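Visitor: Sequence and computational prediction follow.
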Amino acid sequence: MINLSNLQKRSTADIAKRIVQDIPDGAHVNLGIGQPMTISNYLPPDREILLHSENGLLGMGPLAKGDQIDEEIVNAGKQPVTMLPGASIFSHADSFAMIRGGHIDICVLGAFQVSVNGDIANWRTGDPNAIPAVGGAMDLALGAKKLFVMMEHLTKSGESKLVAQCTYPLTALAAVDCIYTDLATIAVTQDGLEAIDWIEGLSFADLCEISGVPMTERKK
């Protein structure tokens, strides 16, 4: 196995900024619970990206701090957030009508596993100490026009989260469009996984070895 200890992995902030690069102006974007919620802190002020929260908010801004905190204005992870000018608040039912009706352009979810054909498992690992709760993930994975995954490339035990076939309970089949990790950006195509970019000091061959699944290199 490649020694990654001497390489500078992408931080959560780095991954969030990389994802923002691929979000077009005017997009309606839902942020899943966990790492994806940090994306709200890195929206460029000169661009219009409308963040949607499944609990009923469109036009969500960065996480709230200090005097900005209003415990009644929260994201889906119950973190206090700000609202940008023109933001709107609505019912949970209306929020899911937007999701199920195909009005969300991009959803960003975390994941435990992503398969080579874009299957995603992100709600249960079988840990007896964890409370399994799929929440709105299934609706979001299938309702959004595009699905991005934001996650660490390896598990704590060093196993790749990219797999030939998911072994955890599935959230959605063939739904993922692009994967953003602390090591690389990888597109899911009809021909399999395609590496777009990866961290400095890591070769494409190294990335393939670490990932443990077939992958091609996008030609620049």
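Guide: Nice, I can see it.
Visitor: Going by C-alpha atoms from here, please, whenever you check contacts or count neighbours.
Guide: Will do.
Visitor: Next, the residues that contact stretch 181-188 from outside, please.
Guide: Residues outside stretch 181-188 that contact it (CA atoms under 8 Å, 6 or more residues apart in numbering): 9-12, 15, 116-118, 150-153, 176-180, 193-199, 207.
Visitor: Take this one as well and set it beside the first:
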Amino acid sequence: MSAREIIARRIAKEFKPGMVANLGFGMPTMSANYIPEGIDVILQTENGGLLFGSAPKKGESDPDLGNAGGEPITMLPGSSAFDLSFSFCIIRGGHVDMTVLGALEVDQQGNIANWKIPGKFVPGMGGAMDLLVGAKKVIAALAHTDKKGNSKILKKCTLPLSAAGVVDLIITEKAVIEVTDKGLVLKEVAPGVSVDEVIKFTEAELIVPENVGVMEL
């Protein structure tokens, strides 16, 4: 199982019946393919769609239906489409129960950087800042380390922040980490990953309880 699939599958375990959840590009959107049976979650795409499901099979996509990243989506019975301004009324009005966004870095204060690397052109952070402060729960989904093996879960973010002190949960291919007032609490490790390995590849300080769970995938 790839790291991306591990993360997407674990994200899906956070869905609760009836919640409105916004999914960012990449791994967060992938989690729609793994919604547990019997969980009727209402997925929102910030470009103006409510109630979509798993990605369509090859050759079955509708060119008129896509998420904010341009990826094809499947609208479910009872779904609705609306303009961008109405979509952001939902977000800014506090009607999104949970958002899952990718990240370049997160830190032990719950800060998140997910939009800019200095020196590289980017069009802007899009709706990330609205989602990060408007959603009731924020999950950061990211690889635990960069390509050089350096931790992306830091004591303090080094990149420009998208929002400060907003992250509630961090999900990587190695661990699930909760952001609390006392610090980062290691809640789960991935199958085959030890607590010591997570500590080794995490720059931030971790609070390790006596019993650390194993991800259910």
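Guide: Done, it's in. Worth saying up front: this structure is predicted, and the values here are computed from it rather than measured.
Visitor: Need the TM-score between these chains.
Guide: Once superposed, chain against chain, the TM-score is 0.92 (TM-score structural alignment, normalised by the length of the second structure); 211 aligned residues with a CA RMSD of 1.5 Å.
Visitor: Do a quick rundown of the strands in the second structure.
Guide: 20-23, 42-45, 49-52, 75-81, 98-102, 105-107, 112-113, 138-141, 153-154, 169-171, 175-180, 183-189, 206-207, 213-214 (DSSP state E).
Visitor: do you know how far the residue sitting furthest away from the middle of the first structure is from residue 80 of the first structure?
Guide: The C-alpha centroid of the first structure is most remote from residue 67, which lies 28.8 Å away (CA atoms, centre = their mean). Distance, residue 67 of the first structure to residue 80 of the first structure, using CA to CA, to the nearest Å: 11 Å.
Visitor: Kindly report the same for residue 114 of the first structure.
Guide: 30 Å.
Visitor: In terms of neighbours, single out the busier of these two.
Guide: residue 114 (30 against 18; other CA atoms under 10 Å).
Visitor: Excluding chain neighbours, what is closest to the aligned residue in the second structure for that one?
Guide: Under the alignment (TM-score structural alignment), residue 114 of the first structure maps onto residue 106 of the second structure. Leaving out its chain neighbours, the residue that sits closest to residue 106 of the second structure by CA to CA, 6 or more residues apart in numbering is residue 112, at 4.5 Å.
Visitor: Contacts only, for the one you found.
Guide: Counted by CA under 8 Å, 6+ apart, residue 112 of the second structure has contacts 103-106, 140, 157, 161-167.
Visitor: Okay, helices next: where are they in the first structure?
Guide: With DSSP state H as the criterion, the first structure has helices at 12-21, 92-100, 137-143, 204-211.
Visitor: Show me what residue 197 of the first structure aligns to in the second structure.
Guide: Looks like residue 197 of the first structure aligns to residue 188 there (TM-score structural alignment).
Visitor: count of residues packed around that match?
Guide: Neighbours of residue 188 of the second structure using other CA under 10 Å come to 23.
Visitor: so it makes contact with residue 210?
Guide: No. At 11.6 Å, residue 188 of the second structure does not count as touching residue 210 under the criterion of CA atoms under 8 Å.
Visitor: Stretch 113-131 of the first structure spans what distance, first to last residue?
Guide: End-to-end distance (CA to CA), stretch 113-131 of the first structure: 18 Å.
Visitor: Let's have the strands of the second structure in CSV, adding distance to residue 13 of the second structure.
Guide: Below are the strands of the second structure laid out as CSV (distance: least, CA to CA, whole Å):
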stretch, distance to residue 13 of the second structure
strand 20-23, 13
strand 42-45, 14
strand 49-52, 17
strand 75-81, 20
strand 98-102, 12
strand 105-107, 21
strand 112-113, 22
strand 138-141, 12
strand 153-154, 22
strand 169-171, 11
strand 175-180, 12
strand 183-189, 13
strand 206-207, 23
strand 213-214, 13
